[in-house]
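*Asks:* Pasted the sequence and its predicted model underneath.
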Amino acid sequence: MTVYPFTAIVGQAALKDALLLASIDPSIGGVLALGERGTGKSTAIRALAALLPEIEAVNGCPYNCAPDRRASLCEACAGSGPGRVARIPAPVVDLPLGATEDRITGALDLERALSQGEKRFEPGLLARAHRGFLYIDEVNLLEDHLVDLLLDVAASGENVVEREGLSIRHPSRFVLVGSGNPEEGDLRPQLLDRFGLCIDVRSSANLAERVEIVKRRDAYERDPAAFVRSWSRQTLALRKRIVRAREALPGVTMPDEVLEKAVGLCVALGADGLRGELTLMRAARARAALDGETCVTEAILRSVAVPSLRHRLRKDPLDDTDAAIRVERAMEDVLVS
């Protein structure tokens, strides 16, 4: 299947930036895109798969184990010693809304058990998503027991399956990406808090932009392969930019005065816990690395504050002000040079 190119997406700068930041620093904690239908949320997220640089993995490992990270190898790779290294596409795995727990975590391979009498584990979506992205469309409609499962794995970085006579554990560290329409239901607070960045996605009101969207989509549907080729140069350039940003990220610094303003912003907004500060700091560093900067400035901090904090604000029944506006107002008070 030919995927619509990430670089050909018109508008939606906030969503594209959030996905790029999460691909540079997975510790940011993932991306949540909320908005009405038909705004390109799924298109942008699925386009990420063709954009991301390849990763190195142990050849044949179903969990995409990184050969240079001995401490995080699965039992098979750890027991067999260093294996051949293969370059594979960075995983971007769809978790269908109707997926069963067995499909997500993995289960006994029934066909092999019945035909050969052998108990063998069939890895699930969490195995495929390791070291990549796990995408959940309509995430706000996900069943509660599956939300609990994902929260446990996201917190521990490990998937544990103990049933049907099996006892399996394997690494499962992924960037969680979700999309949904808020009018169809809210996310549980525990799951909402797990997303590092939250983006409000809306249809463009600009006539020229909407015309360009329709023209590009029509060209893609008429000849997908030719359309993808026509954007290959831009895709390659952006992929190289991601690689450079990843390499530069460890060297990006955040001065104490900027960090103090980040913490002060979270305090002013009444954000619970410290996850807001940590996300703000990581997103700002990733933004600086993407822009080729070696130091986080107040301007960079401003650019990532809304997506980092808008979903962490306490709800006030007497104040129906949009969360993004509340963050903007707080920045005007706190981020003053």
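*Replies:* Sure thing, it's come through. Residues are numbered from 1 along each chain as shown.
*Asks:* From here on, just use CA atoms for contacts and neighbour counts.
*Replies:* Noted.
*Asks:* residue ranges of the strands in the protein, please?
*Replies:* Ranges of strands within the chain are 31-35, 55-58, 85-88, 92-94, 106-108, 121-123, 132-137, 158-163, 166-171, 174-180, 197-201, based on DSSP state E.
*Asks:* Mind giving me the packing neighbours of the fifth one?
*Replies:* The helices and strands touching strand 106-108, judged by 3 or more CA pairs under 8 Å, 6 or more residues apart in numbering; DSSP states H and E, are strand 121-123, helix 125-128.
*Asks:* again, only this time at 10 Å
*Replies:* When contacts are defined as 3 or more CA pairs under 10 Å, 6 or more residues apart in numbering; DSSP states H and E, strand 106-108 packs onto strand 121-123, helix 125-128, strand 158-163, strand 166-171.
*Asks:* Just send these back as JSON lines, with distance to Asp94 too.
*Replies:* Formatted as JSON lines, these follow (distance: least, CA to CA, whole Å):
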{"stretch": "strand 121-123", "distance to Asp94": "15"}
{"stretch": "helix 125-128", "distance to Asp94": "8"}
{"stretch": "strand 158-163", "distance to Asp94": "17"}
{"stretch": "strand 166-171", "distance to Asp94": "18"}
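*Asks:* rewinding a little: can you say which of the strands of the chain is nearest to Ala71?
*Replies:* With CA to CA as the measure, strand 166-171 is the member of the strands of the chain nearest Ala71 (10.3 Å).
*Asks:* just to revisit the earlier point, most packed of the helices and strands packed on strand 106-108?
*Replies:* Among these, ranked by average contacts under mean count of other CA atoms under 10 Å, first place goes to helix 125-128 (a mean of 23).
*Asks:* Who are the packing partners of that helix?
*Replies:* In terms of contacts (3+ CA pairs under 10 Å, 6+ apart), helix 125-128 is packed against strand 92-94, helix 101-105, strand 106-108, strand 132-137, strand 158-163, strand 166-171, strand 174-180.
*Asks:* Let me know which of the helices and strands packed on strand 106-108 is the nearest to Gly264.
*Replies:* Taking the helices and strands packed on strand 106-108 one by one with CA to CA, strand 158-163 is closest: 34.2 Å.
*Asks:* now the angle between strand 166-171 and that closest one, please.
*Replies:* Angle, strand 158-163 to strand 166-171, by axes from the mean of the first three to the mean of the last three CA atoms, to 10 degrees: 170 degrees.
*Asks:* what's strand 158-163 packed up against?
*Replies:* Judged by 3+ CA pairs under 10 Å, 6+ apart, the packing partners of strand 158-163 are helix 101-105, strand 106-108, helix 125-128, helix 144-156, strand 166-171.
*Asks:* Please compare the first structure with the one that follows:
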Amino acid sequence: MAMASPFSQASAAAASPALPFSVSTSRPLSLTTAATAAVSARAPCRGSRGFRRGRFAVCNVAAPSAAELETKPAAAAKESQRPVYPFPAIVGQDEMKLCLLLNVIDPKIGGVMIMGDRGTGKSTTVRSLVDLLPDISVVVGDPFNSDPFDPEVMGPEVRDRLLKGEDLPVTTTKITMVDLPLGATEDRVCGTIDIEKALTEGVKAFEPGLLAKANRGILYVDEVNLLDDHLVDVLLDSAASGWNTVEREGISISHPARFILIGSGNPEEGELRQSYLEEQGKLQDQITSARSNLGSVQLDHDLRVKISQVCSELNVDGLRGDIVTNRAAKALAALKGRDIVTVEDIATVIPNCLRHRLRKDPLESIDSGLLVVEKFYEVFG
């Protein structure tokens, strides 16, 4: 289905290979509207993964210290959060909600891009994910939300401490959702030099940005169609590679930036409805179970071949369409509590994975989503 791009033509052309899903609806429902999803395949780290050129420190702006964790109980922290509309209370827009859930289950899918009219609850739906996000283990006081058990998702300082044999203090916390404001600068997003520390202490200090805080979490961009093209390229590059590299005034640092990128346009927020707490809890348990069982989900070889056949006959460039469809189908099977992917699972996710990857024909009147569906049934019978 044809839909407006959230980027300028130049940015869209450069970004399209990294965008995975695509969902589009236009029904004026009470809360939600058009949804387009985007996924990025994992790519290797760019540049150095450590410190170079001089002595400097990393300022802690993303993670709480041990003292803060002791003085601020979880209940008090939850009370300080603004209320969000419960996810189960959102009516309709099943494609958009499904794409968001699949990305929470398997973050390697990459992200979702939601476009629709004003006042239809796109931002409300995204923010309602906060209460569904499971807990993760992090290193106490680390600004990059480092995984204490996976060196590939560790910040440079934590990795050095681990190599030295130090015991890492570990705690559990909710997956973070970071809002990226439209007025944010590249320094605020990627990180910059701590000028105050440089002037007062005479040392170079790196102050992590929003990408560091969003590591292992969700980065949400409101009004993504109004975001500066350069920042769009930075976000897509980091989302695709999983790393952010900063070069500032003699400082070179690379840190993990593996996040689910979600963008939307014209957001509106809802109000809290306590009557959905029970459904909210059930859905949260379902997501947690799906994440833990994802690795055991099997996709039959014949089905993988047919997925590739659909992509080939639709002239989809590259392998990302195949990869994303496979990942999304497995995530959906896990969400449904199964360990085998069915044809129905593939039929549900494949239009969202391929519709935006098709080459556009200005004379073509049929919606790209329908082309995908027709080719699916032709190949799968």
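*Replies:* Structure received. Everything numeric in this text was worked out from a predicted model, so none of it was measured.
*Asks:* In JSON lines: the helices and strands packed on strand 158-163 of the first structure, plus distance to Ile300 of the first structure.
*Replies:* Formatted as JSON lines, those follow (distance: least, CA to CA, whole Å):
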{"stretch": "helix 101-105", "distance to Ile300 of the first structure": "37"}
{"stretch": "strand 106-108", "distance to Ile300 of the first structure": "41"}
{"stretch": "helix 125-128", "distance to Ile300 of the first structure": "34"}
{"stretch": "helix 144-156", "distance to Ile300 of the first structure": "28"}
{"stretch": "strand 166-171", "distance to Ile300 of the first structure": "34"}
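*Asks:* nearest to Asp25 of the first structure, of those?
*Replies:* With CA to CA as the measure, helix 144-156 is the member of those nearest Asp25 of the first structure (15.5 Å).
*Asks:* So for the closest one, what gets flagged as buried?
*Replies:* Across helix 144-156 of the first structure, burial judged by 16 or more other CA atoms under 10 Å covers 147, 150, 153-154.
*Asks:* and of those, the nearest to Leu125 of the first structure?
*Replies:* Closest to Leu125 of the first structure out of the buried residues of helix 144-156 of the first structure is Leu150 (11.1 Å), distances taken as CA to CA.
*Asks:* Any figure for the gap between the counterpart of the closest one in the second structure and Ala212 of the second structure?
*Replies:* Alignment note (TM-score structural alignment): Leu150 of the first structure maps to Leu235 of the second structure. Distance, Leu235 of the second structure to Ala212 of the second structure, by CA to CA, to the nearest Å: 12 Å.
*Asks:* and for the two, which residues touch both?
*Replies:* 189-190, 244, 257, 259 (CA atoms under 10 Å, 6 or more residues apart in numbering).
*Asks:* State the span of the second structure onto which stretch 274-284 of the first structure is aligned.
*Replies:* Using TM-score structural alignment, stretch 274-284 of the first structure corresponds to residues 319-329 of the second structure.
*Asks:* Could you export the strands of the first structure as JSON lines, including distance to Ala225 of the first structure?
*Replies:* What follows is those, written out as JSON lines (distance: least, CA to CA, whole Å):
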{"stretch": "strand 31-35", "distance to Ala225 of the first structure": "28"}
{"stretch": "strand 55-58", "distance to Ala225 of the first structure": "24"}
{"stretch": "strand 85-88", "distance to Ala225 of the first structure": "21"}
{"stretch": "strand 92-94", "distance to Ala225 of the first structure": "20"}
{"stretch": "strand 106-108", "distance to Ala225 of the first structure": "34"}
{"stretch": "strand 121-123", "distance to Ala225 of the first structure": "32"}
{"stretch": "strand 132-137", "distance to Ala225 of the first structure": "24"}
{"stretch": "strand 158-163", "distance to Ala225 of the first structure": "37"}
{"stretch": "strand 166-171", "distance to Ala225 of the first structure": "36"}
{"stretch": "strand 174-180", "distance to Ala225 of the first structure": "27"}
{"stretch": "strand 197-201", "distance to Ala225 of the first structure": "28"}
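*Asks:* Let me know which of those strands is the nearest to Gly270 of the first structure.
*Replies:* Across those (criterion: CA to CA), the nearest stretch is strand 197-201, sitting at 17.3 Å.
*Asks:* which residues of the stretch 1-150 of the second structure fall in helices?
*Replies:* Secondary structure of the stretch 1-150 of the second structure (DSSP state H, counting those that start in this stretch): helices at 9-15, 66-71, 74-80, 94-105, 122-127.
*Asks:* can you tell me which residue in the second structure aligns to Tyr135 of the first structure?
*Replies:* So, by TM-score structural alignment, Tyr135 of the first structure is matched to Tyr220.
*Asks:* Is it correct that Ser137 of the second structure is in contact with Ile175?
*Replies:* Yes - using CA atoms under 10 Å, Ser137 of the second structure is in contact with Ile175, at 9.4 Å.
*Asks:* Quick check: neighbours shared by the two?
*Replies:* Contacts common to Ser137 of the second structure and Ile175, judged by CA under 10 Å, 6+ apart, are Asn145.
*Asks:* quick one, which of those two is more surrounded?
*Replies:* Neighbour count, other CA atoms under 10 Å: between Ser137 of the second structure and Ile175, Ile175 has more, with 22 against 16.
*Asks:* now the aligned partner of Arg357 of the second structure in the first structure, nearest residue through space, not along the chain?
*Replies:* When the first structure is aligned by TM-score structural alignment, Arg357 of the second structure is paired with Arg312. Nearest residue to Arg312 of the first structure, sequence neighbours excluded (CA to CA, 6 or more residues apart in numbering): Ala271, at 5.7 Å.
*Asks:* That neighbour and Ala323 touch, don't they?
*Replies:* No - counting by CA under 10 Å, Ala323 is not a contact partner of Ala271 of the first structure; they are 11.9 Å apart.
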